[in-house]
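Asks: coords please:
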Amino acid sequence: MTTPATRPKVALFVTCLVDLFRPTVGFAAVKLLEDAGCDVEVPEAQTCCGQPAYNNGDRADARDLAKQVIATFEGYDHLVAPSGSCAGMIRHHYPDLFERDDPWRARAEALAAKTHELVSFLTDQRGVTATGAAHHGTVTYHDSCSGLRELGIHDQPRRLLAAMDGVELIEMKDPDVCCGFGGTFSVKYPEISGTIVDKKAVAVEASGATTLLAGDLGCLLNMAGRLTRRGSKVAVRHVAEVLAEMADGPAIGRGAGEPTEDAR
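Replies: The predicted structure is shown next:
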């Protein structure tokens, strides 16, 4: 049993997309972290991690945003994000935003060392083997690029899903292939992005699973949009919602069972 004295102080990095489009993911993350024996806070001063600016070569704005995030989160034992993309930005790219002799470099490295993606933190840091939740139905899982390639997240969500009552995991073809979102890539190269997500949608539907899961909301919004435009009945959810047994509401990309305007 975890005693109050040993409970780590965890700050949840909500992410822009979760805040704006899917707050349920944030609530699910808090529940999972608290159930794993953590004291959780959601710092109000947090901002975007700066990844859009960084990916577009705007290192000055990315650096300013990084300073804001570092100052906000460095007082906690851990920073945890329900996103491999944002966690990867902080963990792998923040230190390189600063020169070696810049005092912010050491602060960035210190924060990077205690930054984790949600499911990886639960399994690799807290030793969680099951969440106690149930979800009846077939699911397939998409491995987002940043989570898989920058943070090594692959087996962790699958182990937790396998431990759930009622879940049958069906692997789609090429689950580790990009969905075509890539943040601003989908804006700069819409035709290429559209072709990639079309192939992903076909793979999802061909799996026969009734629900598509992933750990990054950007990927999920992109795939949900294409699936709804194809008239697919596949529900799309963040894996945290299922693991926390908070998947009763409308699926991503749908409101009251209907596609959103962006997903039409």
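Asks: rest of the way, CA atoms for contacts and neighbours
Replies: Will do.
Asks: okay, and residue 149 sits in which element?
Replies: Element membership for residue 149, per DSSP states H and E: helix 145-151.
Asks: err, residue 28, not the other one
Replies: Residue 28 belongs to helix 23-35, assigned by DSSP H and E.
Asks: do the same with residue 79
Replies: strand 78-81.
Asks: what packs against that strand?
Replies: strand 9-12, strand 115-117 (3 or more CA pairs under 8 Å, 6 or more residues apart in numbering; DSSP states H and E).
Asks: residues touching the most centrally placed residue in the chain, list them.
Replies: Here the mean C-alpha position of the chain is nearest to the C-alpha of residue 83 (CA atoms, centre = their mean), at a distance of 2.3 Å. By CA atoms under 8 Å, 6 or more residues apart in numbering, the residues touching residue 83 are 15, 117-118, 147, 215-217.
Asks: of those residues, closest to residue 176?
Replies: residue 147 (10.2 Å; CA to CA).
Asks: only the buried residues of the longest helix seen in the chain, if you could.
Replies: Scanning the chain for the longest helix, with DSSP state H as the assignment, gives helix 190-207. Residues 193-194, 196-198, 200-201, 203-205, 207 are the ones in helix 190-207 that count as buried (16 or more other CA atoms under 10 Å).
Asks: could I get these as a markdown table with distance to residue 52?
Replies: Converted to a markdown table, these look like this (distance: CA to CA, whole Å):
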| residue | distance to residue 52 |
| --- | --- |
| 193 | 17 |
| 194 | 20 |
| 196 | 20 |
| 197 | 20 |
| 198 | 24 |
| 200 | 23 |
| 201 | 25 |
| 203 | 28 |
| 204 | 27 |
| 205 | 30 |
| 207 | 32 |
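Asks: biggest separation within these, which pair?
Replies: The largest distance within those, taken as CA to CA, falls between 193 and 207 and amounts to 21.4 Å.
Asks: now do the helices in the chain.
Replies: Using DSSP H, helices in the chain cover 16-21, 23-35, 51-55, 59-73, 84-88, 103-113, 118-120, 145-151, 155-162, 185-188, 190-207, 217-229, 239-243.
Asks: roughly how far is the second one from the heart of the chain?
Replies: Taking CA atoms, centre = their mean, to the nearest Å, one finds helix 23-35 lying 12 Å from the centre of the chain it belongs to.
Asks: packing partners for it?
Replies: Judged by 3+ CA pairs under 8 Å, 6+ apart, the packing partners of helix 23-35 are helix 16-21, strand 39-41, helix 239-243.
Asks: most tightly surrounded among those?
Replies: Of these, the one with the most neighbours on average (mean count of other CA atoms under 10 Å) is helix 239-243, at a mean of 24.
Asks: structure for this one too, so we can compare:
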Amino acid sequence: MFGGIGLGEAWGVRPVRVALSVACFDDALFPATGRAAVALLERLGHEVAYPPQTCCGQIHWTTGYHREAAGLARAYAAAFEGAALEGAEVVVALSASCAAAVRDAYPRIARAARDPALARAAEGLAVYELTEFLVDVLGVTDVGAYFPHRVAYHPVCASARTLGLADKPLRLLRAVKGLELADLPAAGECCGFGGSFAMKNADVSVAMVADKVRHIRETGADVVCAVDNSCLAHIGGALSRLRSGVRAVHLAEILAGTGPS
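Replies: Predicted coordinates:
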């Protein structure tokens, strides 16, 4: 349903109509991230649509509620199929874990549900996480941002292991004027959130985030950023309880210039 361009085939400077996928976690708790993404993409000359949408079904799939996950996947695909019919060329997701769910889990959800229509819909969804859309599709690393802070970047598990974002977020951060990028020790270690993992395995989760927070504080950063607010909520909560003074900020807010001053 979305056509014309694949990862790595840069659109260049042509304006693009983007359908924005905002995670239900962001919609409920971190609405500033969605507003920041709209401001950023519009500043770069692109048009942003926000179609009515539902949860992608990731948490249901990973916790074993496969029938419910299939229902949500159908609804999510239908929402963005409707956006495509209204002229949207690509879906841009603000949660790496949601983008990973659509690209990696939807084909498996469709097979488990024995639903060929869902399989076709999943194949037709052109979903990109924000930083890969900027770097790989638009060919942009300097978005004209200014953020005068020392920042540590945490690569969330879905971004590193499923999407393979590699250094794309770091390339964008290095181009932000005034930003000092800190080298985070053991950056690739999980923060311990993992959706329901943090609730079902609370003691292990707390131990993991304690390690993550210790490494963040070792950098001397005053801001930690990532491409998924679920992990940032977990990390930010631990930092707040320690009264560390380190703030957790979604990368979109830094690139848009709407993060904390």
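Asks: most distant residue from the middle of the first structure?
Replies: Computed with CA atoms, centre = their mean, the residue of the first structure farthest from its C-alpha average is residue 101, at 32.5 Å.
Asks: would you tell me which strand is longest in the first structure?
Replies: Counting residues, the longest strand found in the first structure (DSSP state E) is strand 134-141.
Asks: what angle separates it from helix 190-207?
Replies: 130 degrees (axes from the mean of the first three to the mean of the last three CA atoms, to 10 degrees).
Asks: tell me the average deviation of strand 134-141 of the first structure from the second structure after fitting.
Replies: For strand 134-141 of the first structure, the mean deviation from the second structure after alignment is 0.7 Å (mean CA distance after the TM-score superposition for the first structure).
Asks: buried ones in that strand?
Replies: 134-135, 138-141.
Asks: which part of the second structure matches it?
Replies: Aligned by TM-score structural alignment, strand 134-141 of the first structure falls on residues 146-153 of the second structure.
Asks: could you do stretch 205-225 of the first structure as well?
Replies: On the second structure, the counterpart of stretch 205-225 of the first structure by TM-score structural alignment is residues 217-237.
Asks: residue in the first structure paired with residue 37 of the second structure?
Replies: In the first structure, residue 37 of the second structure lands on residue 29 (TM-score structural alignment).
Asks: and for residue 167 of the second structure?
Replies: In the first structure, residue 167 of the second structure lands on residue 155 (TM-score structural alignment).
Asks: do you know how far that match is from residue 122 of the first structure?
Replies: Remark: distance between residue 155 of the first structure and residue 122 of the first structure (CA to CA, to the nearest Å) = 13 Å.
Asks: residue 11 of the first structure too?
Replies: Taken as CA to CA, the span from residue 11 of the first structure to residue 122 of the first structure is 14 Å.
Asks: and the helices and strands packed on strand 78-81 of the first structure, which is most packed in?
Replies: strand 115-117 (a mean of 26).
Asks: superposed on the second structure, where does it end up, distance-wise?
Replies: Mean for strand 115-117 of the first structure is 0.5 Å (mean CA distance after the TM-score superposition for the first structure).
Asks: and that strand, how far from the chain's centre?
Replies: Using CA atoms, centre = their mean, the mean C-alpha position of strand 115-117 of the first structure is found 10 Å from that of the whole chain.
Asks: also stretch 105-112 of the second structure?
Replies: For stretch 105-112 of the second structure, the gap between its own C-alpha mean and the chain's C-alpha mean amounts to 21 Å (CA atoms, centre = their mean).
Asks: and the contacts of it?
Replies: 58, 61, 66, 69-70, 73, 116, 118-119, 122-123.
Asks: quick one: buried residues of it?
Replies: Quick answer for stretch 105-112 of the second structure (16+ other CA under 10 Å): 105-110.
Asks: closest one to residue 238 of the second structure out of those, please.
Replies: Closest to residue 238 of the second structure out of those is residue 105 (29.8 Å), distances taken as CA to CA.
Asks: that closest one corresponds to which position in the first structure?
Replies: Aligned partner of residue 105 of the second structure by TM-score structural alignment: residue 93.
Asks: same check on residue 19 of the second structure?
Replies: In the first structure, residue 19 of the second structure lands on residue 11 (TM-score structural alignment).
Asks: check contacts around residue 207 of the first structure.
Replies: 140, 170-173.
Asks: please spell out the PyMOL selection for the buried subset of the residues you listed.
Replies: Those of the contacts of residue 207 of the first structure that count as buried under 16+ other CA under 10 Å are selected in PyMOL with:
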select buried, resi 140+170+171+172
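Asks: next step: the contacts of residue 207 of the first structure restricted to strands.
Replies: Per DSSP E, the contacts of residue 207 of the first structure map to strands at residue 140.
Asks: now the contacts of residue 207 of the first structure as TSV including distance to residue 22 of the first structure?
Replies: Shown next, in TSV, are the contacts of residue 207 of the first structure (distance: CA to CA, whole Å):
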residue	distance to residue 22 of the first structure
140	20
170	25
171	25
172	25
173	27
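Asks: tell me the one of the contacts of residue 207 of the first structure nearest residue 246 of the first structure?
Replies: Looking across these and measuring by CA to CA, the closest to residue 246 of the first structure is residue 140, at 17.7 Å.
Asks: residue 74 of the second structure corresponds to which position in the first structure?
Replies: By TM-score structural alignment, residue 74 of the second structure lines up with residue 67.
Asks: so residue 62 of the first structure touches residue 55, yeah?
Replies: No. Under the criterion of CA atoms under 8 Å, residue 62 of the first structure is not in contact with residue 55, lying 9.0 Å apart.
Asks: neighbour-wise, which of those two wins?
Replies: The residue with more neighbours, out of residue 62 of the first structure and residue 55, is residue 62; 22 against 15, by other CA atoms under 10 Å.
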